[in-house]
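A.B. asks: Structure, please.
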Amino acid sequence: MVAGGFLVPMEWEKLDEEELKRLAARVAVLLEPGDVVVLSGEVGSGKTTFVRAAMRALGVRERVTSPTYQLARSYEGEMAGSGVTLNHLDLYRLEEIGSADVLELEDYLDPGAITFIEWADPALGSLEAPSLVELSHQGEGLRGVRITGPLEERLGGC
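C.D. replies: Have a look, this model is predicted:
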């Protein structure tokens, strides 16, 4: 959203789990093939819940789980009546990405896929124009969400 010539981040406060899921579903329909969504926040802040709800909204029917120990999982979803690959990466266990890892990371950054990345710090230098979804604890069972990047612009038009 633009205010006075400056981009204003999209922010929501004190969302319960159901409201977080509804926001994720709303965001999901604005995604486009090639999008990379980086999720940041403390442990338990709702990153995987957000990804799970977004993937449900994109037609994934199988169980979506955090790929912490596998690093990445792919699912088949649907957008506008066509199939789309949805990738979910969790880089929590990586301290840095070496040159061999970058080649593997590029497999998930396919321009025809949508990729969600939790704990993306080791990969940030390899990502071009990702959207950032920052989640925070705001009391018992409540979360704050801040969205910046390409998704922010698309949400501002809604």
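A.B. asks: all contacts plus neighbour counts: C-alpha atoms, from now on.
C.D. replies: Noted.
A.B. asks: how far does stretch 18-30 sit from the chain's center?
C.D. replies: Here stretch 18-30 shows a centroid-to-chain-centroid distance of 11 Å under the convention CA atoms, centre = their mean, to the nearest Å.
A.B. asks: quick one: the strands in the chain?
C.D. replies: For the chain, the strands defined by DSSP state E occupy 2-3, 6-7, 10-15, 36-40, 72-79, 82-90, 113-118, 131-137, 143-148.
A.B. asks: one more to put side by side:
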Amino acid sequence: MIHAADGDLRLSDEAATGRLGAAIAARLEPGDAVCLSGPLGAGKSTLARALVRALTTPDEDVPSPTFTLVQFYEGPRLKVAHFDLYRLSSPDEAYEIGLDEALEDGAAVIEWPQRLEGRLPPDRLDVEIALSEDGDERRVRLIPHGAWEGRGLEFGP
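C.D. replies: You can find the predicted model right below:
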């Protein structure tokens, strides 16, 4: 179940995370970025997988790009690149591994966007994820920038 409260979404289970990923994927346009932040284990990779599968196929193999740094996917509507920037030592490295190129004709899902240190893409949706104190649900805050502003980010149950 997805619940909105106080500007935050509350995701009660992995299925709700999947629905949120599909809803975000449906709104993605070429040049867009979805920037996922939160602590280890908060669900960034789960949300990224759901988003990529919504753009490709439900059974798409979506490994974490922790060691490869980036994975590229070709969907029928849109190309998407999944970046994990945790291991980068400078923002320039993200552009060396193809962030600019990914945004030219597709979209990017970026885990650990804080590694870009102020060089974030202008058309982005920041997704801040945290676990509740008891660990039973995820709290998600969506912050639109650029083209994402006014795109209709209401998600209901």
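A.B. asks: Please state their TM-score.
C.D. replies: In this superposition the chains share a TM-score of 0.80, using TM-score structural alignment, normalised by the length of the second structure; 144 aligned residues with a CA RMSD of 2.2 Å.
A.B. asks: For the strands of the first structure, give me TSV that also has distance to Asp101 of the first structure and mean neighbour count.
C.D. replies: Rendered in TSV, the data for the strands of the first structure read as follows (distance: least, CA to CA, whole Å; neighbours: other CA atoms under 10 Å):
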stretch	distance to Asp101 of the first structure	mean neighbour count
strand 2-3	37	10
strand 6-7	34	11
strand 10-15	32	16
strand 36-40	17	24
strand 72-79	12	17
strand 82-90	13	19
strand 113-118	15	25
strand 131-137	22	21
strand 143-148	26	20
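A.B. asks: In JSON lines: these, plus distance to Asp107 of the first structure.
C.D. replies: Supplementary listing: the strands of the first structure in JSON lines, determined by distance: least, CA to CA, whole Å:
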{"stretch": "strand 2-3", "distance to Asp107 of the first structure": "34"}
{"stretch": "strand 6-7", "distance to Asp107 of the first structure": "32"}
{"stretch": "strand 10-15", "distance to Asp107 of the first structure": "30"}
{"stretch": "strand 36-40", "distance to Asp107 of the first structure": "13"}
{"stretch": "strand 72-79", "distance to Asp107 of the first structure": "11"}
{"stretch": "strand 82-90", "distance to Asp107 of the first structure": "10"}
{"stretch": "strand 113-118", "distance to Asp107 of the first structure": "10"}
{"stretch": "strand 131-137", "distance to Asp107 of the first structure": "19"}
{"stretch": "strand 143-148", "distance to Asp107 of the first structure": "24"}
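A.B. asks: closest to Gly46 of the first structure out of those?
C.D. replies: When those are compared for distance to Gly46 of the first structure using CA to CA, the nearest one is strand 131-137, at 6.7 Å.
A.B. asks: Which part of the second structure matches the closest one?
C.D. replies: Under TM-score structural alignment, the counterpart of strand 131-137 of the first structure in the second structure spans residues 125-131.
A.B. asks: The matching stretch vs the first structure, average offset?
C.D. replies: Its match in the first structure and stretch 125-131 of the second structure itself, once the structures are fitted together, sit a mean 0.6 Å apart by mean CA distance after the TM-score superposition for the first structure.
A.B. asks: ok, residues contacting that stretch?
C.D. replies: Stretch 125-131 of the second structure is contacted from outside by 32-39, 42-44, 137-145, 148, using CA atoms under 8 Å, 6 or more residues apart in numbering.
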